[in-house]
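In: got a structure for you, letters missing:
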């Protein structure tokens, strides 16, 4: 039995959908805070179990009988570690054969502040004694949707990434990798996963210009100024500082990777920036 936590989220739903193509529905558990959000999976025969990362008893119940577990990292930045530790402890009690975890690209040496909780979670999983696979995901192309839409309207992409290259892939690409790992006989302990191709923010702006037929440029500003811009347009804390930090980390190479491990794992190239711009503009 394979348990996917956070199965009502964008990534979790794609993973469950992918698993349905490979294993019987009755062998899949969608663990979610609100079971009503995945009624469509229940209708297809998936076991739906209520689980809240903050409630250890509910996580224990959700993982009962599990052979493999995908811990989809929490989106509650700053509170992730204790939530993840609850899942790791429950996985130990359940005696799972594999605990897979969605981490961040090169977590152990990433310059991004977002890596800190991932590093701590990875350490806890290693210390648990469980067999594990760290799916160290790079940036999602969907992270740029609002930038693309804004650039199409204002003719400008703002950021503080300099000439740093970004090896982003679509959420569906990372989900396909998770499905492959969860259904493999002997997965690797660590996968560094990133897009088949890379781009700079200036190249992203150029692609928006090409597809809209309007002038679009990239304007590089100081990290603190970019955080201020994000705050001014209503991005909630702590995301302005974290996203500006991610841009600064991009300038240091934190989101660039040319190993093509993701492409090799899923057996096809990942979605590219032109496809991402086209999807975001629709």
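Out: Everything's here; your move. Worth saying up front: this structure is predicted, and the values here are computed from it rather than measured. Numbering: from 1, shown residues only.

In: alpha carbons only for contacts and neighbour counts from here, please
Out: OK.

In: ok, residue 65 - contacts?
Out: 1, 94 (C-alpha atoms under 8 Å, 6 or more residues apart in numbering).

In: That one should be in a strand, yeah?
Out: No: secondary structure assignment places residue 65 outside any strand; it is coil (DSSP: H, G, I helix; E, B strand; the rest coil).

In: Residue 205 touches residue 159, doesn't it?
Out: No: Residue 205 lies out of contact with residue 159 (C-alpha atoms under 8 Å); the separation is 11.1 Å.

In: Mutual contacts of those two, please.
Out: Taking C-alpha under 8 Å, 6+ apart as the criterion, residue 205 and residue 159 both touch residue 218.

In: okay but residue 130 is in contact with residue 99, surely?
Out: Yes: A contact is recorded between residue 130 and residue 99 when judged using C-alpha under 8 Å, the distance being 6.9 Å.

In: Comparison target, given below:
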């Protein structure tokens, strides 16, 4: 029996595989599944099972899940196509008779009005109707959503957005990955719903202040109407549909949709979440 990590070639998936290994899960009991398995050669060299899997190919999904006891369904990155892809994994997991499917959803999925949440909400509904034992990992924003943009932020001296004074409970991918690993190795997780976010929420203006302090140069937050922000993003080459989703997500932040008040993340990983200032300092030092 094995633990299957779908989308293991992605950044979150790789962190989860590493977190399982650090928890002393035998490498041979971990299956790292993804499209480009050459990206998983380093894990294969450490004894992790590596299997090709494409969310759009039911046969590959079924094969990757053979012998699985637990599955981490990492949400697809293909916004607008995710629901059918997720359904394929859930159906394969049901056919295999797995003990648990853990799904990476979005914070406050039961109440948020963010456009980005729609496919997560529908996936949660499919899981609940499937009869498969499941756990929901409702992740807030990744800090990397901001720190990965650092070169551009420093060049422009500004962060643009439409989040107003709303706060976001962001944490690094590695923290969410540790939480996922904790759920996968624990018993009696069926039916659990975890709201996961960083311990210290922040506004985008506070983020700009931290970047400015760490980099030693002025960085400000420019709050824009959502339509203007989406236009700015398209000017940088972001496709219009995704630019609209990003701008809408900022409006969600303004409403508090990505604000997590509980301590689920801290309790699962057994330590405080990585604070935004520490992540910013590390990113600035690496920029």
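Out: Thanks, I have it. Keep in mind that this is a model prediction, so the values were computed, not measured.

In: more crowded one of residue 130 and residue 99 of the first structure?
Out: Ranked by neighbour count (other C-alpha atoms under 10 Å), residue 130 of the first structure and residue 99 place residue 99 first, with 25 against 17.

In: That one -> the second structure?
Out: Across the two structures, residue 99 of the first structure finds its equivalent in residue 101 of the second structure, going by TM-score structural alignment.

In: contacting residues for that match?
Out: Shown here is residue 101 of the second structure, whose contacts under the criterion C-alpha under 8 Å, 6+ apart are 70-73, 90, 93, 132-135.

In: So which of those residues sit within helices?
Out: Among those, the members falling in helices (DSSP state H) are 90, 93.

In: Can I get the contacts of residue 101 of the second structure in CSV including distance to residue 106 of the second structure?
Out: Conversion of those to CSV gives the following (distance: C-alpha to C-alpha, whole Å):
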residue, distance to residue 106 of the second structure
70, 20
71, 18
72, 15
73, 13
90, 18
93, 21
132, 20
133, 19
134, 15
135, 13
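
In: buried subset of the contacts of residue 101 of the second structure?
Out: Restricting the contacts of residue 101 of the second structure to buried positions leaves 70-73, 90, 93, 132-135, with burial counted as 16 or more other C-alpha atoms under 10 Å.

In: Looking at the contacts of residue 101 of the second structure, which is nearest residue 53 of the second structure?
Out: Within the contacts of residue 101 of the second structure, the smallest distance to residue 53 of the second structure is 12.0 Å, found for residue 73 (C-alpha to C-alpha).

In: Please report how far that closest one lies from residue 282 of the second structure.
Out: Using C-alpha to C-alpha, to the nearest Å, residue 73 of the second structure is found at 29 Å from residue 282 of the second structure.

In: try residue 216 of the second structure
Out: In this structure, residue 216 of the second structure and residue 282 of the second structure are separated by 14 Å, where distance is defined by C-alpha to C-alpha.

In: again, but for residue 77 of the second structure
Out: Noted for residue 77 of the second structure: a distance of 26 Å to residue 282 of the second structure, by C-alpha to C-alpha.

In: do the same with residue 37 of the second structure
Out: Relative to residue 282 of the second structure, residue 37 of the second structure is positioned 29 Å away (C-alpha to C-alpha).

In: residue ranges of the helices in the second structure, please?
Out: So, for the second structure - with DSSP H - the helices run 11-22, 41-45, 58-64, 82-96, 118-130, 144-147, 150-156, 173-185, 204-215, 226-235, 240-255, 264-269, 276-286.

In: Pick the most deeply packed of these.
Out: Each of these was given a mean neighbour count from mean count of other C-alpha atoms under 10 Å, and the largest, a mean of 23, is that of helix 173-185.

In: what's the mean gap between that one and the aligned bit of the first structure?
Out: Following superposition, helix 173-185 of the second structure is found to deviate from the first structure by 0.2 Å on average (mean C-alpha distance after the TM-score superposition for the first structure).

In: Give me the distance between that helix and the centre of its chain.
Out: Taking C-alpha atoms, centre = their mean, to the nearest Å, the mean C-alpha location of helix 173-185 of the second structure is offset from the chain mean by 11 Å.

In: again, but for stretch 79-97 of the first structure
Out: For stretch 79-97 of the first structure, the distance between its averaged C-alpha position and the chain's averaged C-alpha position is 19 Å (C-alpha atoms, centre = their mean).

In: same thing with stretch 255-273 of the second structure?
Out: Taking the mean of its C-alpha atoms, stretch 255-273 of the second structure sits 14 Å from the chain's own mean (C-alpha atoms, centre = their mean).

In: got a list of contacts for that stretch?
Out: Contacts of stretch 255-273 of the second structure with the rest of the structure, by C-alpha under 8 Å, 6+ apart, involve 107-108, 111-114, 140-141, 166-169, 171, 175-176, 178-179, 182-183, 194-199, 201, 252-253.

In: Where in the first structure does that stretch fall?
Out: Using TM-score structural alignment, the match for stretch 255-273 of the second structure in the first structure runs over residues 252-270.

In: For the residue opposite residue 52 of the second structure in the first structure once aligned, list the residues it contacts.
Out: Taking TM-score structural alignment, residue 52 of the second structure has residue 50 as its aligned residue in the first structure. Contact criterion C-alpha under 8 Å, 6+ apart gives 31-35, 58-59, 62 as the residues in contact with residue 50 of the first structure.

In: can you rerun that using 6 Å?
Out: With contacts defined as C-alpha atoms under 6 Å, 6 or more residues apart in numbering, the neighbours of residue 50 of the first structure are 31-33, 35.

In: One more: residue 208 of the second structure?
Out: By C-alpha under 6 Å, 6+ apart, the contact list for residue 208 of the second structure reads 219-221.

In: how does it look with 7 Å?
Out: Residues in contact with residue 208 of the second structure, defined by C-alpha atoms under 7 Å, 6 or more residues apart in numbering, are 159, 219-221.

In: go on, residue 137 of the second structure?
Out: Residues near residue 137 of the second structure by C-alpha under 7 Å, 6+ apart: 102-105, 193-196.

In: Also residue 179 of the first structure?
Out: Counting by C-alpha under 7 Å, 6+ apart, residue 179 of the first structure touches 15, 18-19.

In: how about residue 28 of the second structure, what's its match in the first structure?
Out: Checking with TM-score structural alignment, residue 28 of the second structure has residue 26 as its match.

In: on that earlier part again, out of the contacts of residue 137 of the second structure, the closest to residue 126 of the second structure would be?
Out: For these, the closest approach to residue 126 of the second structure (C-alpha to C-alpha) belongs to residue 103, at 11.3 Å.

In: In this structure that closest one contacts residue 135, no?
Out: Yes: under the criterion of C-alpha atoms under 7 Å, residue 103 of the second structure lies in contact with residue 135, with a separation of 6.4 Å.
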